[in-house]
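Trainee: Here is a sequence with its predicted model. Questions after.
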Amino acid sequence: MEQLKNTTELIGLKDKNIKIKTVFKADTHITIEASLDYQPPLCPHCKSQMSKYDFQRASTIPILDVQGIPTVLKLKKRRFQCKGCRRVTVSETSLVKKRCQISKPVRQKITQYHTEKLTNTAIAKRLHLSVSLVQRQLEAFTFKEDLTRLPEVLSVDEFSRNKGQLAFIAQDFETRKIVTLLENNPQTTIKNYFYRYPRAVREAVKVVTVDMSGSYIPILKQLFPKAKIVLDRFHIVQHLGRAMMSTRITIMKSFDKKSLPYRAMKNHWKILQKDNRKLSDKRFYSRTFSQTLTPKEIVKKILDLSDEFRYYYELYQLLLFHFQEKNTDHFMALIDDNLPFVNPVFTTVFKTFKKYKSYIANALELPYSNAKLEATNKLIKDIKRQAFGFRNFKNFKTKILIALNIKIERTNLILSRC
C-alpha cells in the first residue's frame, strides 16, 4: 500500500514537477490550471546544455473525475532551448505519453472498464471521451501466443460469433485462461493452428474435454495423440433427457387430449423429467388429479396409466442412477440389453453412446468436464449481447481476452496475497 502525501497525488498527479496554480469549478466540470517546470536537461540532439525558454500553450488533458465531476487539467509545459544547436524541446511528464493528450490514469481506467465487459460507448460516456479513442485503446492491445507449452487439461468448444457463424475456443481447464480463439471452426482451421505447436508440446496434453459434437473428436486424436478424450457429462444427460421428453410427448399424443393420461403427462412433465431420487416429499394440490399429492405419488399414478410409458420411465431412471453413481459397466450393459426394444429416438441416442463408449467411460472415471468452458461461453455471450454484436472478429477477440484473461490474472494475484 502506497502512502499519498498531498492533494496532487490524491487526484492522480504524481509528477512532482507539476505545480497547481488555480482550480475553477463550473456547472459541468472542474478545471485545474497547472504548469510543468524543472531544471534544463542536456540537449537530446547535440548533448549541449539547454536553458529555459518559455511556456507552451496550455494543453487540455482529461484526468479522472474529482468528486464524481468531470475534470480536465490545463497544463502549461516549459520549453527549453539548446545553447549549441538552438533547437527547442518541450518538457515531458510521466502523466501523459509523448505527443499524447490523454493521461495515463484515464487510459488505465479504460482498460479496467474493458475487463468489466462494458461496451465502448458506455466506457466513453463514463470517462467523457470519444468512442474512437476507446476503440483505439482496445486495438492497442496485443496478446502473444506461447507456442512452447499447452495445458495438461484442455477444454474445447464452439460459440456463436455472428449470425449463425461459429467460432472455436480452447481453454486451460485448471486456470480458466483462454488458449486460443479462432474465427471459424472447420477441421482444417483447427488443425492448422495446433500444428504450429511442436509435437512434443502437443503430446504433453493429457486430457481433452469436449461436448458430443462428432466433428472434433477425430481431429483431437490426431492433434493430441497421448490425450484422453472426455465427453462432457452434462451433454450425456441432456441426450437422455431429450430422448425421454420426445418419448413422453409421443405416448401422450396417443391419448385423447381431454383424457386423464394426456393431461397428467402434459401438466406434470417437469416431475417426469427429474431424477426420482431428487423428488420432493412436499405435498401440493394437483388440478389434474383433483387432490393433494407428493411428486412421488403423482409419478406412481401416471405410471399406472400407461405400461409403455412405465417401461421408458424406469429405463430412464435406471440410466440416470448408474450414470450418477459412475457405474460404467452397468450403464453400458443396460444400453446393450434394451437397444433392440426401444423406439427410434432412444435407438439413436444408444447407438451414439455405444460409438463413444470409451469417452463416456473417461467422463465417469475422471473429474473433468466442460463446465468451466461453458461458463466462459456464457460470459462471451454477455459481452456480445451488451455490444449488440461485433462485425469485426479481431475486436471481438481482443475484448474477450481483455475481459477474461486479464481479469483472471488479476483475481489470482489478489487471492495469492490473502
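Mentor: Good, I have the coordinates. Numbering: from 1, shown residues only.
Trainee: From here on, just use CA atoms for contacts and neighbour counts.
Mentor: OK.
Trainee: Quick one: distance of stretch 192-208 to the chain centre.
Mentor: In terms of CA atoms, centre = their mean, to the nearest Å, the centre of stretch 192-208 is set 23 Å apart from its chain centre.
Trainee: Identify each buried residue in that stretch, please.
Mentor: Buried residues in stretch 192-208, counted by 16 or more other CA atoms under 10 Å: Phe194, Tyr197, Val201, Arg202, Glu203, Ala204, Val205, Lys206, Val207, Val208.
Trainee: can you confirm the fourth one is in a helix?
Mentor: Okay, so that is Arg202. Yes: under DSSP: H, G, I helix; E, B strand; the rest coil, Arg202 sits within a helix.
Trainee: ok, Leu75 touching Ala34?
Mentor: Yes: with contact defined as CA atoms under 8 Å, Leu75 reaches Ala34; the gap is 5.0 Å.
Trainee: returning to what we had before: now the buried residues of stretch 192-208 as JSON lines including distance to Lys351?
Mentor: Output for the buried residues of stretch 192-208, formatted as JSON lines (distance: CA to CA, whole Å):
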{"residue": "Phe194", "distance to Lys351": "31"}
{"residue": "Tyr197", "distance to Lys351": "35"}
{"residue": "Val201", "distance to Lys351": "34"}
{"residue": "Arg202", "distance to Lys351": "31"}
{"residue": "Glu203", "distance to Lys351": "30"}
{"residue": "Ala204", "distance to Lys351": "32"}
{"residue": "Val205", "distance to Lys351": "29"}
{"residue": "Lys206", "distance to Lys351": "27"}
{"residue": "Val207", "distance to Lys351": "24"}
{"residue": "Val208", "distance to Lys351": "22"}
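Trainee: Of those residues, which is the nearest to Val96?
Mentor: The nearest member of those to Val96, counting by CA to CA, is Tyr197 at 39.6 Å.
Trainee: Give me the three-state assignment for that closest one.
Mentor: What three-state DSSP gives for Tyr197 is coil.
Trainee: any idea how far the residue lying closest to it once chain neighbours are set aside lies from His45?
Mentor: Once flanking residues are discounted, Tyr197 sits nearest to Leu147: 5.4 Å by CA to CA, 6 or more residues apart in numbering. Using CA to CA, to the nearest Å, Leu147 is found at 42 Å from His45.
Trainee: Check which residues of the helix or strand hosting Leu64 are buried.
Mentor: Assessed by DSSP states H and E, Leu64 sits inside strand 59-66. Going by neighbour count (16+ other CA under 10 Å), the buried part of strand 59-66 is Ser59, Thr60, Ile61, Pro62, Ile63, Leu64, Asp65.
Trainee: same question, stretch 98-114
Mentor: Of the residues in stretch 98-114, those buried (16+ other CA under 10 Å) are Ile102, Ser103, Lys104, Pro105, Val106, Arg107, Ile110, Thr111, Gln112, Tyr113, His114.
Trainee: Switch those residues over to TSV, and while doing so, append secondary structure and distance to Thr28 to every line.
Mentor: TSV is the format used below for the buried residues of stretch 98-114 (DSSP: H, G, I helix; E, B strand; the rest coil; distance: CA to CA, whole Å):
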residue	secondary structure	distance to Thr28
Ile102	coil	19
Ser103	strand	20
Lys104	helix	23
Pro105	helix	21
Val106	helix	19
Arg107	helix	22
Ile110	helix	22
Thr111	helix	25
Gln112	helix	25
Tyr113	helix	23
His114	helix	26
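Trainee: Put this next to the first one:
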Amino acid sequence: MTSLNHCIKFQLNITDPNLLFSNYYEKLCHHKQTKVYVAELVQPACPVCHSSTLKHNGHYVAKVRYLTSNASQPVLLELHKQRVICCSCGKRSMAQTDLVGKSCRISNASKLKVLTALTTDRSMTSIAQENNVSTNTVQRVLDSLDTPFRAQATTLPEHLAFDEVRGVGHKLHFICLDGDNHRIITILSDRFKKSIVKYFEQFPITIRKKVKTVSLDLNAYYQAIAVQLKGFLY
C-alpha cells in the first residue's frame, strides 16, 4: 500500500503526509468515465490542545474534484476524513487538509487553475467545461478570491500590468498583475474607472510612487487611469 500511496501522490502531485491513498477505480459519473482515487485523511493531533492521544469516531466521506489534463475524463478524490475525540480535552474534530477547503468539494488546485484561465481572453463557459465545473462555480471562484486579494494588498510591485477578463454574461472584470512574475494583484467585479481608481487610492502616495511601469494594451481608457493615479507613469 505504501508503494501505491507514493505512486498516486507522485502522479497527482500531492505532498500532504496525512493523506494515505489505498485504492483507485473508474466509474461512470454524469455520463463521463471518471477516475476515482481513494484515500484516508488522518488526524495526527487535536487542533485544540495538540494532544496526539485520540479516539477514532468514524469517517466522513467527501468526493472532491481534482485537476485533470483530459476534460473528457474527470478525476475525483474520495477522501475518508477521520473523525476523532481527543482523550485529553474531549473535543471532537475531523481531519482537514490544505488540498481542499472545509466543506468544499472542489480542490484548491482546481480553483487556482480556473483563476489562471480567467486571466486569458476566454469565456467562463469554456473554462468551466475544461475543468469539469459549472459556470456558477467559475464565477464563485472569481468572487471568493476578489476579497482576499483586496484585504491582503499592502504594497504594490514595481511593474504592473492592466487587462480585463470575461465573466458570466460576457461581463468584463478588471485584472491587475505583477508585471515580473504574473502574480495576480487583484480582480475587480467590473472595469469601471471609479472602481479601479477607488482600489488603487487605498494605497498611500508613497506606495504608488514606487511603481515604475504599467503595461497596457492599446486601450487609452487604462492609460488615462494610470496617469490619474499619481505615481504611475509620472
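Mentor: Cool, the structure landed. What you are looking at is a predicted structure, and each value in this text was computed from that prediction instead of being measured.
Trainee: TM-score for the pair, please.
Mentor: Superposed pair, TM-score by TM-score structural alignment, normalised by the length of structure 2: 0.59. Supporting alignment: 191 aligned residues with a CA RMSD of 4.8 Å.
Trainee: Have a look at structure 1 and report its longest strand.
Mentor: strand 69-82 (DSSP state E).
Trainee: which residue numbers in structure 2 go with the next helix or strand after that strand?
Mentor: The first helix or strand that comes after strand 69-82 of structure 1 along the chain, using DSSP H and E, is strand 88-90. Matched against structure 2 by TM-score structural alignment, strand 88-90 of structure 1 falls on residues 92-94.
Trainee: After superposing, tell me the mean distance of the matching stretch to structure 1.
Mentor: Following superposition, stretch 92-94 of structure 2 is found to deviate from structure 1 by 1.6 Å on average (mean CA distance after the TM-score superposition for structure 1).
Trainee: Quick one: list the elements packing against the helix or strand in which Ser195 of structure 2 is found.
Mentor: Assigned by DSSP H and E, Ser195 of structure 2 falls within helix 193-200. When contacts are defined as 3 or more CA pairs under 8 Å, 6 or more residues apart in numbering; DSSP states H and E, helix 193-200 of structure 2 packs onto helix 220-228.
Trainee: The helix it packs on vs helix 193-200, what angle?
Mentor: Going by axes from the mean of the first three to the mean of the last three CA atoms, to 10 degrees, helix 220-228 of structure 2 is angled at 40 degrees with respect to helix 193-200.
Trainee: tell me the contacts of Arg196 of structure 1?
Mentor: Contacts for Arg196 of structure 1 (CA atoms under 8 Å, 6 or more residues apart in numbering) come out as Leu147.
Trainee: meant to ask about Val138 of structure 2, not that
Mentor: Val114, Leu115, Met124, Ile127, Ala128.
Trainee: one more time with 7 Å, if that's ok
Mentor: Shown in contact with Val138 of structure 2 (CA atoms under 7 Å, 6 or more residues apart in numbering): Val114, Met124, Ala128.
Trainee: and what of Tyr60 of structure 2?
Mentor: So Tyr60 of structure 2 contacts His80, Lys81, Gln82 (CA under 7 Å, 6+ apart).
Trainee: in which helix or strand would I find it?
Mentor: Assignment of secondary structure by DSSP H and E places Tyr60 of structure 2 within strand 54-66.
Trainee: Strands of the stretch 251-400 of structure 1, residue ranges please.
Mentor: Here the stretch 251-400 of structure 1 has its strands, by DSSP state E, counting those that start in this stretch, at 284-286, 291-293.
Trainee: Which one of those lies nearest to Gln324 of structure 1?
Mentor: When those are ranked by proximity to Gln324 of structure 1, the top entry is strand 291-293, at 27.4 Å, counting by CA to CA.
Trainee: in structure 2, what residues pair with the closest one?
Mentor: Aligned using TM-score structural alignment, strand 291-293 of structure 1 spans no residues in structure 2.
Trainee: Buried residues of that strand, list them for me.
Mentor: Neighbour-count burial for strand 291-293 of structure 1 [16+ other CA under 10 Å]: Leu293.
Trainee: Check which helices and strands that strand sits against.
Mentor: Under the contact definition 3 or more CA pairs under 7 Å, 6 or more residues apart in numbering; DSSP states H and E, strand 291-293 of structure 1 sits against strand 284-286.
Trainee: rewinding a little: can you lay out the buried residues of stretch 98-114 of structure 1 as TSV showing distance to His330 of structure 1?
Mentor: Below are those laid out as TSV (distance: CA to CA, whole Å):
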residue	distance to His330 of structure 1
Ile102	66
Ser103	66
Lys104	63
Pro105	61
Val106	61
Arg107	59
Ile110	56
Thr111	53
Gln112	52
Tyr113	51
His114	49
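Trainee: between these, which is closest to Thr7 of structure 1?
Mentor: Pro105 (15.8 Å).
Trainee: before we move on, the earlier item: kindly indicate which of the contacts of Tyr60 of structure 2 lies nearest Ile187 of structure 2.
Mentor: Looking across the contacts of Tyr60 of structure 2 and measuring by CA to CA, the closest to Ile187 of structure 2 is Lys81, at 33.6 Å.
Trainee: buried sites along the helix ranked longest in structure 2?
Mentor: As assigned by DSSP state H, the longest helix anywhere in structure 2 is helix 135-152. Burial within helix 135-152 of structure 2, assessed by neighbour count using 16+ other CA under 10 Å, is assigned to Thr135, Thr137, Val138, Gln139, Val141, Leu142, Leu145, Asp146, Arg150.
Trainee: Counterpart of the first one over in structure 1?
Mentor: Using TM-score structural alignment as the criterion, the counterpart of Thr135 of structure 2 in structure 1 is Val131.
Trainee: Distance of that match relative to Gln112 of structure 1?
Mentor: According to CA to CA, Val131 of structure 1 and Gln112 of structure 1 sit 16 Å apart.
Trainee: Next, the contact list for the residue minimising distance to the centre of structure 1, please.
Mentor: The centre of structure 1 sits closest to Thr376, judged by CA atoms, centre = their mean, with a distance of 3.3 Å. Counting by CA under 7 Å, 6+ apart, Thr376 of structure 1 makes contact with nothing.
Trainee: Show me which residues of stretch 82-93 of structure 2 are buried.
Mentor: Neighbour-count burial for stretch 82-93 of structure 2 [16+ other CA under 10 Å]: Gln82, Arg83, Val84, Ile85, Cys86, Arg92, Ser93.
Trainee: Give the closest residue to the first one in space, chain neighbours not counted.
Mentor: Spatial nearest neighbour of Gln82 of structure 2, excluding adjacent residues (CA to CA, 6+ apart): His59 at 4.7 Å.
Trainee: Burial check on that neighbour, number of neighbours?
Mentor: His59 of structure 2 is flanked by 17 other residues according to other CA atoms under 10 Å.
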